[in-house]
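Q: Below: sequence and its predicted model.
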Amino acid sequence: MCGQKTEAKKETKETKAEPQYIRIPKGCVNVIVDTTKISYVDPKGQITIIRGYRIDDLGKHASFEEAAYLVLFGRLPCEDELKEFSKKLNSERWLPVKVIDALKQIPPFAHPMFYGSYGLLLLGMYDPDEGDLSIDKLYDRAIRIIAKLPLLFINGWHLSRYGRLIEPDRSLNHAKDVLRMIRGGNMPTDTEARAFESSLVLYMDHGFNASTFTTRVIASTLSDMYSAIAGAIGALKGPLHGGANQKAIEMLLEIGSPENVRWYVEEKLKRHEKIMGFGHRVYKLHDPRTDVLREWLEKLAETSGEAKKFLDMINELEKTMWELKRIPSNIDLYTGALYYLLKIPKEFYTPIFAIGRVVGWTAHYIEQVSNNKIIRPKEDYDGPRGLTYKPLEERCKR
């Protein structure tokens, strides 16, 4: 009887049907891969949500600390919670001496995004609990990474180019001090600081974009948070994801004036070239984040002729691109102009994107490992079959 039962089990196992695979479009276009409570990106651009709040509402009103608390913990903080969170964030705004020494060794021609990924991996080595996935440790680690990532970018930049260490000023809030340090210690006005802070909030999270999905893939293996965020930075470094704001300002400077816009666009389109700062993988009608940044450009244009010129060019670009291609502008067109007006080196625009988005990355890491299944899709092999190994001397006979 035992033998018969074993045989029956064997037969069932061997005759088990192949799994039914689901073929999805290349690039996972229009594919939902998981659920999240963090953010939702509406393709129509009418109601993009972070933890239940409209992204434009947060961009207009929330401080960096308020928005970061919301993204991490799922609700806006009370006064005492905000004070405690701000205090924790502030206390982590420092770097180990040996990490600073390592940043000095980076060559000045290196892409600035390397400062963040390289520095984070170093920080992970200094964390004795880096593999501890208990919830309190995860939130502590998230706050540590959010606080230290700007210092890695900023000091990687200033140390490798100018040999200068830029120390944080803990009397300032996170966003204002980050802008001050990026500018080498040049204190921003309150208007400049708030415009910059607004852009960080708008960049904070945005659905399952490439870098966020990278975070979740790495998290799903139960690798550490430092490695996951370093991977996300690598994804954001790609010009199809994070580099568009730098390209957008380069385009605006090349155009030079509103009168040149239509000719420029038509010539680019004739050569089938992209117009930077336009189009989006999800948004097809409108990017609601642009509404908030437009208000900041309008405010700056009240006292700056250069800001007014950029705004006039953007207006003409949006009008022309909608007329010719029905393609809306995206946030990168606006942040490109804003960061230029804030006297930020254009090579630093993508690191700023990461300084805002790191809040979302850490939140997605925590969400992934808290309800985890390793992300492992099936491939569709389309290569040769049936080849056999040949010794080296027989491989390349002619």
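A: Received it, and whenever you're ready, just let me know what you need.

Q: Only C-alpha atoms from now on, for both contacts and neighbour counts.
A: OK.

Q: Neighbours of the closest residue to Gly131 other than its chain neighbours, how many?
A: Residue nearest to Gly131 in three dimensions, not counting chain neighbours: Asp224, with 5.6 Å by C-alpha to C-alpha, 6 or more residues apart in numbering. Asp224: 20 surrounding residues under other C-alpha atoms under 10 Å.

Q: doesn't Asp129 make contact with Asp224?
A: No: with contact defined as C-alpha atoms under 8 Å, Asp224 does not reach Asp129; the gap is 9.6 Å.

Q: host element of Met321?
A: helix 305-325 (DSSP states H and E).

Q: And the helix or strand that comes right after that helix, what does it pack against?
A: Downstream of helix 305-325, the first helix or strand assigned by DSSP H and E is helix 331-341. Secondary-structure packing of helix 331-341 (3 or more C-alpha pairs under 8 Å, 6 or more residues apart in numbering; DSSP states H and E): helix 244-255, helix 289-301, helix 305-325.

Q: Pull out the buried residues from the last one.
A: Of all the residues in helix 305-325, those buried under the rule 16 or more other C-alpha atoms under 10 Å are 307-314, 316-321.

Q: before we move on, what about the second one?
A: Using 16+ other C-alpha under 10 Å as the burial criterion, the residues of helix 289-301 that qualify are Arg289, Thr290, Asp291, Val292, Leu293, Arg294, Trp296, Leu297, Leu300, Ala301.

Q: related to what we said a few turns ago, closest to Tyr53 out of the helices and strands packed on helix 331-341?
A: Closest approach to Tyr53 among those (C-alpha to C-alpha): helix 289-301, 13.1 Å.

Q: chain center to stretch 114-126, what's the gap?
A: Stretch 114-126 sits 17 Å away from the centroid of its parent chain (C-alpha atoms, centre = their mean, to the nearest Å).

Q: Pasting the second one now:
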Amino acid sequence: MSGLAGVIAGESAICTCGLGNGLNYRGYDIADLALKCEFEEVAYLLLNGELPNKSQLEGFRKDIIAGRELPQNVKDVLKAIPATSHPMDVMKTATSALGCCEPEADDFSDQEEKIKRLLGAFPSFLVYWHHWHKNGKEIELASDETNIAGYILERLKEKTPEAVEVKAMNAMLTLYAEHEFNASTFANRITASTLSDIYSCMTTGIGTLKGHLHGGANEVAIKFVLQFDNVEHALKEVDAIFARKEKIMGFGHRVYRNLDPRSPIGFELARELKELPTSDPKLFDIAKAVRDKVRDDKGLPDNIDFFGGLIYHYMQIERLYYTPLFIMSRAAGWAAHAFEQRANNRIIRPGSEYTGPAPRDFVPMEKR
């Protein structure tokens, strides 16, 4: 039972992964969703069970766009958070602050409105804090960008993103949106099972995602790739790592033994992004060579985090922002699970196997 591996902890109709048919959201294959849908369509699917029609998508997107503006109190909180803070703590604190300003109804009757508000607000939390502390200015949160992927890129960098960047960001949001009972989702469901509010569910997920064994693997993966001058240098170091019996982040997966179905998509996105004038194509060649060597020598396939870090690097996104982007994506999955938990709730309270001392007599202070 180490780490609850192999333990069935509940039922869900949201996602399947590692069951022989890849990764599916509500029955749809991840490749179709990542390459043929906007992230807003996927978020709607996760939350409502079906893909939206045109009018449903327009209404859903309109509500998310309206959620981008932040109350002045939340802006003041973001200004007060030190520039040295970890961006994940920024996201967690801003989420709590918004929950104080706009609490969810006690009967959860507005839960769908609250998650649309949060899907709009999450990118704004990071963008506003970034520009205030890094560039010394209060940025306008309004934008002509209608989709979340374009909004993140345009407001963060304050320039119109390339179409290939929007495509890649949109796909990455979809690829990270949901993954069954992973650590942050299960923690989120535990919070939901206590009948706590949606903001508490989100902050639970954020706090869990911040851990190095959950979010952040793509940060480490790109740091690894960036240290090499060329392919030969990289392969020599991989041999040295094998000799030391150390691990390389971005390979293997607890669920996927043969192939992470998200990885081929990430690979192709990185291949496209390497053609940008600002990109260094050599990094793609290094990453590909490392991927092939680890697979051939150790039988370990890469997971989405290996090329995911390179994708964000090619889009010139700060490394510490990779996991906050994960929040903007996974929030749709967290909320879908919170809603599902609420709909048929029983508080999650597992038992444990006691390994402490046997019953014993109390020893008074004077005899200890």
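A: Good, I have the coordinates. Because the structure is a prediction, the values reported are computed rather than measured.

Q: of all the buried residues of helix 305-325 of the first structure, which comes closest to Asn330 of the first structure?
A: For the buried residues of helix 305-325 of the first structure, the nearest to Asn330 of the first structure is Glu318 (9.9 Å; C-alpha to C-alpha).

Q: Can you find the partner of that closest one in the second structure?
A: Aligning on TM-score structural alignment places Glu318 of the first structure opposite Arg291 in the second structure.

Q: Correct me if wrong: its match contacts Ile304.
A: No: using C-alpha under 8 Å, Arg291 of the second structure makes no contact with Ile304, being 11.7 Å away.

Q: For the residue nearest to Gly131 of the first structure, what is the corresponding residue in the second structure?
A: Per TM-score structural alignment, Asp224 of the first structure is aligned with Asp197.

Q: quick one, what contacts that match?
A: Glu104, Asp106, Phe108 (C-alpha atoms under 8 Å, 6 or more residues apart in numbering).

Q: Tell me the residues of the first structure aligned with the helix or strand where Asp32 of the second structure lies.
A: Using DSSP H and E, Asp32 of the second structure sits within helix 30-36. Per TM-score structural alignment, the counterpart of helix 30-36 of the second structure in the first structure is residues 55-61.

Q: Quick check, Leu226 of the second structure in contact with Leu283.
A: Yes: with contact defined as C-alpha under 8 Å, Leu226 of the second structure reaches Leu283; the gap is 7.1 Å.

Q: Look up how far Tyr203 of the first structure lies from the equivalent of Ala163 of the second structure over in the first structure.
A: Using TM-score structural alignment as the criterion, Ala163 of the second structure maps onto Asp190 of the first structure. Noted for Asp190 of the first structure: a distance of 20 Å to Tyr203 of the first structure, by C-alpha to C-alpha, to the nearest Å.

Q: Longest helix in the first structure, by number of residues?
A: If you go by DSSP state H, the first structure has its longest helix at helix 135-162.

Q: is it true that Ile64 of the second structure touches Phe122?
A: No: in this structure, Ile64 of the second structure is not within contact of Phe122 by C-alpha under 8 Å, at 10.3 Å.

Q: Ends of stretch 186-194 of the first structure, what's the gap?
A: 15 Å.

Q: got the contact list for it?
A: With C-alpha under 8 Å, 6+ apart, stretch 186-194 of the first structure has contacts from Ala175, Lys176, Leu179, Arg180, Leu342.

Q: what do you get for stretch 233-250 of the second structure?
A: 217-218, 220-221, 225, 228, 286, 289-290, 293-294, 302-306.

Q: which ones are touching the residue lying closest to Ala192 of the second structure once chain neighbours are set aside?
A: Using C-alpha to C-alpha, 6+ apart and skipping the chain neighbours, the partner closest in space to Ala192 of the second structure is Ala338 (5.3 Å). By C-alpha under 8 Å, 6+ apart, the contact list for Ala338 of the second structure reads Asn188, Arg189, Ala192, Ser193, Ile198, Cys201.

Q: which residue packs closest to the second one, ignoring adjacent ones?
A: Nearest non-adjacent residue to Arg189 of the second structure, counting by C-alpha to C-alpha, 6+ apart: Ala338, 5.4 Å away.

Q: State the distance from the one you found to Leu118 of the second structure.
A: From Ala338 of the second structure to Leu118 of the second structure the distance is 14 Å (C-alpha to C-alpha).

Q: tell me the contacts of the residue nearest to the spatial centre of the second structure?
A: Central residue of the second structure (C-alpha atoms, centre = their mean): Phe326, 2.2 Å from the mean position. Counting by C-alpha under 8 Å, 6+ apart, Phe326 of the second structure makes contact with Leu173, Tyr176, Ala177, Gly215.

Q: what's the answer for Ile206 of the second structure, then?
A: Met88, Met91, Lys92, Ser184, Ile327.

Q: redo that, cut-off 10 Å
A: Going by C-alpha atoms under 10 Å, 6 or more residues apart in numbering, Ile206 of the second structure touches 88-89, 91-93, 95, 184-185, 187-188, 200, 215, 323-324, 326-327, 330-331, 334.

Q: do Gln111 of the second structure as well
A: Glu104, Ala105, Arg117, Asp197, Ile198, Ala335, Ala338, Phe339.

Q: Let's have the residues you listed in TSV, adding secondary structure.
A: Output for these, formatted as TSV (DSSP: H, G, I helix; E, B strand; the rest coil):
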residue	secondary structure
Glu104	coil
Ala105	coil
Arg117	helix
Asp197	coil
Ile198	helix
Ala335	helix
Ala338	helix
Phe339	helix
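
Q: quick one: which of these is nearest to Gln56 of the second structure?
A: Nearest to Gln56 of the second structure among the contacts of Gln111 of the second structure, with distances taken as C-alpha to C-alpha, is Arg117, at 16.3 Å.

Q: surely that closest one meets Pro71?
A: No: with contact defined as C-alpha atoms under 10 Å, Arg117 of the second structure does not count as touching Pro71 (11.8 Å).

Q: The two - which one has more neighbours?
A: Arg117 (21 against 12).

Q: what sits against that one?
A: Here Arg117 of the second structure is in contact with Asp63, Ile64, Ile65, Ala66, Gly67, Arg68, Glu69, Leu70, Leu98, Glu102, Gln111 (C-alpha under 10 Å, 6+ apart).

Q: mind checking how far the residue mapped onto it from the first structure is from Ala228 of the first structure?
A: Residue pairing (TM-score structural alignment): Arg117 of the second structure is matched to Arg144 of the first structure. Arg144 of the first structure sits 14 Å away from Ala228 of the first structure, going by C-alpha to C-alpha.
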